[in-house]
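Visitor: 3D model of this:
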Amino acid sequence: MSKSGARILVVDDEIEILRALQRSLAAHGFEVFTASNGEDALEAITHYRPDLMLLDLGLPGISGLEVTKRVREQSNLPIIVLSVKDAERDKVQALDLGADDYVPKPFGIDEVLARIRVALRHTAQVQAGTEPIFTVGPLKVDFAQRLVQVKGQEVKLTPTEYDLLKALIKNRGKIMTRHMLLSQVWGTGYGTESHYLHVYIGQLRRKIEPDTTHPRFILTISGVGYRFSSDDD
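Guide: Below is the predicted model:
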């Protein structure tokens, strides 16, 4: 699979949005399939085997949240949620259920294309296997040695700080909700302990960010969680 020619399933019950996305994505070299409800979306996934799905949450019948849940139970298909700005709870729930990213409505095609590129790149990296050494700008992480360096100098991280950084890097480009990070790093019993995460994110930034007032790597997604951003994201 490559970014150009990737198969995209667009699911939205607003026909104007559906057609606009279909035309724009096709013009950029993607093979596009569409569905206007949850049932058709699930059938299309089985039939067309898309590389990525753009999914509206407010679908008739089977909801977008339920579609996300069912898809994630069976595959790692990248899912980018299309959400209205006031649907904050649904957006966070979709990410917790396994959606990879979200684009708020109304949106521009350039923003959608950027999110698609990040999601497809992340999928390709996962399929290729985890690299033993990750480097971006002044930051270098050797996963085999559990070694972190900034500008060639070793940075001492606590085990929890390292596990948090690793979780963010392994999911770079993807929004990680607070619940997801807490559950992965601290355990399922800590899923609501947001203060732990806030403290450790602050500590990590002080150790790896060139400028903590303008984070380059660990970005805050307001009201949702965090995203690790590489230079090419």
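
Visitor: Going by C-alpha atoms from here, please, whenever you check contacts or count neighbours.
Guide: Will do.

Visitor: all helices of the chain, in order?
Guide: 15-27, 38-48, 64-74, 88-97, 109-128, 159-170, 178-185, 194-208 (DSSP state H).

Visitor: Tell me what angle the first one forms with helix 109-128.
Guide: Translated: helix 15-27. 60 degrees (axes from the mean of the first three to the mean of the last three C-alpha atoms, to 10 degrees).

Visitor: Which neighbouring elements make contact with helix 15-27?
Guide: For helix 15-27, the helices and strands in contact under the criterion 3 or more C-alpha pairs under 8 Å, 6 or more residues apart in numbering; DSSP states H and E are strand 7-11, strand 31-35, helix 109-128.

Visitor: Here is the second sequence; please produce its structure so I can put it next to the first one:
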Amino acid sequence: MPRVLVVDDEPQIRTVLRGYLEADGYEVAEVADGAAALAALRADPADLVLLDVMMPGIDGLEVLRQLRTFSDAYVILVTARAEEVDKLIGLAVGADDYITKPFSPREVAARVRAVLRRDRAVRAGDDAPLVFEGLSIDRLGREIGVNGSTVMLSSLEFDLLAALAAAPGRVFSRVQLLEQVWGYEFYGDERVVDVHVRSLRARLGDDAADPHLIATVRGVGYKFIGRPA
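Guide: Next up is the predicted model:
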């Protein structure tokens, strides 16, 4: 049974979301602040975190930054700030999706289902390791090695890299990547792909100006250009 952690300083929001998610069959835990969230996730990892951005003390973005040092759990940011830059910052830090307040609890439940269904779809595919010069992708263990060192990726970054690397040389449009990695129920726009590719390149040490792993195909999308080992 997938486990979801709801992090929000408003008790009413936590109660409503917990009710909808438990009705969908998820195990749900809840905490009221960022420090409690980090402690809870270290003690009992979650599959997905619904994370409020605006909280007293440690805010949601800082929680996300720290979380990404030890966990690849899916994270959906819940924010009252509608500015596009805030959403893109959250995605660049390692969020998988975002929801803007006020929101419908049904929409939140639908987003959670879509994200967790994506994980099942990826794991149901070919599990054989992918090995290239300077890069190894263990799809079964969901581990990435770069020049012999383990690199921590978010679940979505891992899925994005695995999708590209499974078909070297194939050009994927942003829409195709949204469909294959994010799933048909993704609610955002195509720019989210660019944000995650930038983050992925940074973690892999791949220079966008002179890439050796992920190349941009101008006006179309991206392709994997890593050389087989």
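
Visitor: from the helices and strands packed on helix 15-27 of the first structure, which stretch is densest packed?
Guide: strand 7-11 (a mean of 25; mean count of other C-alpha atoms under 10 Å).

Visitor: so where is it in the second structure?
Guide: Mapping strand 7-11 of the first structure onto the second structure (TM-score structural alignment) gives residues 3-7.

Visitor: Other residues contacting that stretch?
Guide: The contact list for stretch 3-7 of the second structure (C-alpha atoms under 8 Å, 6 or more residues apart in numbering) reads 14, 17-18, 26-34, 37, 46-52.

Visitor: let's go with 7 Å and repeat that
Guide: For stretch 3-7 of the second structure, contacts defined as C-alpha atoms under 7 Å, 6 or more residues apart in numbering pick out 14, 26-33, 37, 46-52.

Visitor: Now do the contacts for the most centrally placed residue in the first structure.
Guide: Centroid check for the first structure by C-alpha atoms, centre = their mean gives Lys174 as the closest residue, at 2.3 Å. Contacts of Lys174 of the first structure were listed using C-alpha under 7 Å, 6+ apart, and they are Asp100, Asp101, Arg227.

Visitor: Show me which of the residues you listed is closest to Leu82 of the first structure.
Guide: Among these, Asp101 lies closest to Leu82 of the first structure (C-alpha to C-alpha), at 8.9 Å.

Visitor: Aligned against the first structure, show me the partner of Ile58 of the second structure.
Guide: Taking TM-score structural alignment, Ile58 of the second structure has Ile62 as its aligned residue in the first structure.

Visitor: one step back: now the helices and strands packed on helix 15-27 of the first structure in a markdown table, with distance to Val67 of the first structure?
Guide: A markdown table is the format used below for those (distance: least, C-alpha to C-alpha, whole Å):
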| stretch | distance to Val67 of the first structure |
| --- | --- |
| strand 7-11 | 10 |
| strand 31-35 | 12 |
| helix 109-128 | 18 |
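
Visitor: Looking at the ones you listed, spot the one closest to Leu204 of the first structure.
Guide: Of all these, helix 109-128 sits nearest to Leu204 of the first structure, with 22.6 Å by C-alpha to C-alpha.

Visitor: just checking, what packs against that closest one?
Guide: Based on contacts counted as 3 or more C-alpha pairs under 7 Å, 6 or more residues apart in numbering; DSSP states H and E, there is no element that helix 109-128 of the first structure packs against.

Visitor: what about it, how far off from the second structure?
Guide: On superposition with the second structure, the mean distance recorded for helix 109-128 of the first structure (mean C-alpha distance after the TM-score superposition for the first structure) is 1.7 Å.
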